[in-house]
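Visitor: Below: sequence and its predicted model.
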Amino acid sequence: MLPGLRVWRLRRRLMRLAAPAALAGLLLTGCGGGSSSPPPASPSVALSNPASGSNVVTLSIRQLESNTATITANTPYVAVKVCDASGNCQTLPDVMVDTGSAGLRLFANKVALPLPGIPSGNGMLAACAQFASGYAWGSMHLATVQIGGEVTTSPIPIQFMNDPSLHAAPSTCAAQGIDFAARFAPVANGILGIGNFIHDCGAGCAAATPAANRPAMYYRCTGGDCTETSAELSQQGTNPISAFAVDNNGSMLNLPAVPTPGGAASATGTLVFGIGTQPNNALPAGAEIFPIAQDAYISGRIDGVAGRGFIDSGSNGYFLDLDASVTRCTPNAASSWYCPGSPVALTVQLNGASSAQTLVIGNAQAMFDTQFTALPALGGTAAVAHFADLGLPFFYGRPIATGLEGKLTSAPYGYWAF
């Protein structure tokens, strides 16, 4: 039984200037009530000829058996293994893949290994990962990270969200909004941030940046007191891909096509590490590269209207600034989800693209009622005018590569390619 049809959205960092900002995210409640009846029969979808190799891991979109309270729509899961310096390891299933953030963040109550904390002065380092409407508070630890057959060459900093050994989040952290991590806990065991950037904050959180200009992201905790502090790159949340011995220039997420607009009960695809480093991770023929700007965005047009945005597996829908002719869901007239009477087709023309892409926005309420988890036409409103968040639905049937910063001369801040 699912007493609520709550769905969520995890959005990438709000901006990245000379000093990068933190990742951004938001948890939303879908319009509509619950249902005690089982979902109707629907075939699951999978890739017909998935890649294989040590750099490939299976990725699934499905309803978690442990989550009886919410529907985890468009949530891509992989398993992640963490190890200590002595070789003791733990595998955590159901970690969400987020191509819009950097760093591995696991819920503390899911980690049994006593992974070492990261010292900061006379205390230990903690982080306040900042989201669009909230925060994730937790301690920083060191772990060797393995995903599929790829392993980091040395331990990297990861975050334990909702760590009970810490006191409540400091006021400067809590001022970011709601406790996002607490609301996200039923959805996944953690967040695997494998976006364009190597560190979750970068130079903006280092000691060389004046304290007045740093985001309230890192803290030194001594006893029960936590005060804002700097964190060098070696201490910050780190994109695991950047620490692999090979296949360390990015990744490719490959999902099957899903019936539009109705969706499917579940979907299975692959996450492939490296771009053009092995025969199994070459860009598809005809793929185009779209470099991101220093602020992490790309520009383009949706149905002829100019704007900017990003492509992000950590957002579970399309979040777009559409005009009032596209109906919002009821009974809440201010609902953040779109519920048009019939599917709406939109044309997306990214700057530099040789051709346009088509996306479809369907009726969110009808999709929620099916209790399916692979929803290719799920769309909601954007908080900023002329802004587009092309979330996980954009990945269905379209292999998308996420290139790391500093790996391609023509795209110094990273890129997307498809």
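Guide: In hand now; what should we look at?

Visitor: all contacts plus neighbour counts: C-alpha atoms, from now on.
Guide: Fine.

Visitor: quick one, helices of the stretch 51-200 of the chain?
Guide: 171-174, 180-184 (DSSP state H, counting those that start in this stretch).

Visitor: Alongside the first one, take a look at this:
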Amino acid sequence: ICAPDTTTCQTIDHVVVDTGSVGLRILASVLNPGMIAALPQQKDDSANPVAECLAFVDGYAFGSVRFVDFKIGGEAVANMPMQIIGDGDRFAAVPASCSAGGGTRLAAVKDIGGNGILGIGVTTTDCGTRCTVTGGSPAAAYYDCPPTGCVNIIARAATTIAPFQQLPNPVAAMAVDNNGSIISLPAVPDSGARTLTGTLYFGIGTQTNNALGAATVVTTSSSAAGSAGLFTVVYKAASLTNSFIDSGSNSYFFTDSAITACADTNLKGYYCPPTPLSLALVIQGRNGTNATVALPLFDAKPLLLGANAAVPGIGADPTATASLKPVPRSFDLGLPFFFGRNVYIGIEGRAAGTATGPFFAF
């Protein structure tokens, strides 16, 4: 990232790639002081700086909105708004309406597992029409921040070209290769792996190396339905209508009282089946497409307490962990779902071959 039209730049490593959110968010603690000072603040019609609160399943992130020239993998977006999580000064105090949703404040590397979040989900902006009116939405809200602090929730336009107001999906804001992305990760041994190297492709069907091919396309709910990116998972005869694919979740999150829970108090909520299980799921798209998948589920204890960073097929019950805010009637297909697959993320309203987003494909 660079301060717009300058050579004041900083390369940020260890950024979480998240298909469950949208927008670039970097922790203030990992930015050089000079870098933060060089980034122009987004301001509202009253010339006050703007901040954002975004809710995640495990908490919320609050911080200022600033402009950067963004570069990744040969792609670039000029003058793009991003969030600085945990920014100081007038942004230090979190508004009560932001923290009221519950969960933990995400403000440090240990909270998010990285130096920032690259949200490349299925929408073009992080809040869409829900934030184009004063009051925001339960998931995201933009704040007017005079010197006395951030209190009032304001409206922000949803555009993917400059001048931006809401945080855009960085992929949707690219000049080309802007209809989606592909995450390609190799399979992981049952015992896990210390490291894993994959590829993030920008665009679907826009280059010779990002064709949709014969992947099964599962369309999702749209922004007009109130929340984009959701589909149905049928698991043990239950129709979980708010299910989603989320690379930002380290495990599968679902509720099944028949699976043995871990006895270790440090692993509260995780599943520890005495022998590996095969979970039979049917993923149902809004387009009527059904995809049958079998997911392995292993004892979480040896995998989580071991030295490997990439761990396959572990799951947890989100209702058993106080720090989580579970999505009702959902099956969260977290990062283990990506192992050994190419997963396509089609952006809402953008055509990708014969498919149009929002969709996932695999």
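Guide: Cool, the structure landed. Because the structure is a prediction, the values reported are computed rather than measured.

Visitor: Just give the TM-score of the two.
Guide: In this superposition the chains share a TM-score of 0.85, using TM-score structural alignment, normalised by the length of structure 2; 332 aligned residues with a C-alpha RMSD of 2.3 Å.

Visitor: one step back: relative to Gln294 of structure 1, which of the helices of the stretch 51-200 of structure 1 is closest?
Guide: Smallest distance to Gln294 of structure 1 across those (C-alpha to C-alpha): 25.4 Å, for helix 171-174.

Visitor: so the helix or strand containing Tyr201 of structure 2 corresponds to what in structure 1?
Guide: If you go by DSSP states H and E, Tyr201 of structure 2 is part of strand 199-202. Residues 270-273 of structure 1 are where strand 199-202 of structure 2 lands when matched by TM-score structural alignment.

Visitor: Give me the mean distance between the matching stretch and structure 2.
Guide: By mean C-alpha distance after the TM-score superposition for structure 1, the fitted stretch 270-273 of structure 1 averages 0.5 Å away from its aligned residues in structure 2.

Visitor: What is the equivalent residue in structure 1 for Gly114 of structure 2?
Guide: Aligned partner of Gly114 of structure 2 by TM-score structural alignment: Ala188.

Visitor: contacting residues for its match?
Guide: By C-alpha atoms under 8 Å, 6 or more residues apart in numbering, Ala188 of structure 1 lies in contact with Tyr77, Asp94, Val95, Met96.

Visitor: Equivalent analysis for Ala377 of structure 1, please.
Guide: 260-263, 317-318, 359-364, 393.

Visitor: quick one: the match of Gly114 of structure 2 from Ile61 of structure 1, how far?
Guide: Separation of Ala188 of structure 1 from Ile61 of structure 1 (C-alpha to C-alpha, to the nearest Å): 12 Å.

Visitor: Find the residues that touch each one of these two.
Guide: Residues touching both Ala188 of structure 1 and Ile61 by C-alpha under 8 Å, 6+ apart: Tyr77.

Visitor: In structure 1, point me to whatever sits opposite Pro358 of structure 2 in the alignment.
Guide: With TM-score structural alignment as the criterion, Pro358 of structure 2 pairs with Gly414.

Visitor: Can you get me a residue count around that match?
Guide: Gly414 of structure 1 is flanked by 26 other residues according to other C-alpha atoms under 10 Å.

Visitor: Now the corresponding residue of structure 1 for Val282 of structure 2. Nearest residue, chain neighbours left out?
Guide: Here Val282 of structure 2 is matched to Gln349 in structure 1, going by TM-score structural alignment. Ranked by C-alpha to C-alpha, 6 or more residues apart in numbering and with sequence neighbours excluded, the top spatial neighbour of Gln349 of structure 1 is Ala356, at 4.5 Å.

Visitor: The one you found touches Gly304, doesn't it?
Guide: No: taking contacts as C-alpha atoms under 8 Å, Ala356 of structure 1 lies outside contact range of Gly304: 10.8 Å.

Visitor: In structure 2, what range does the longest strand seen in structure 1 match?
Guide: Longest strand of structure 1, by residue count under DSSP state E: strand 134-147. Aligned by TM-score structural alignment, strand 134-147 of structure 1 falls on residues 59-72 of structure 2.

Visitor: how far does stretch 186-196 of structure 1 stretch from start to finish?
Guide: OK, stretch 186-196 of structure 1 end separation, C-alpha to C-alpha: 27 Å.

Visitor: swap that for stretch 279-290 of structure 1, please
Guide: 22 Å.
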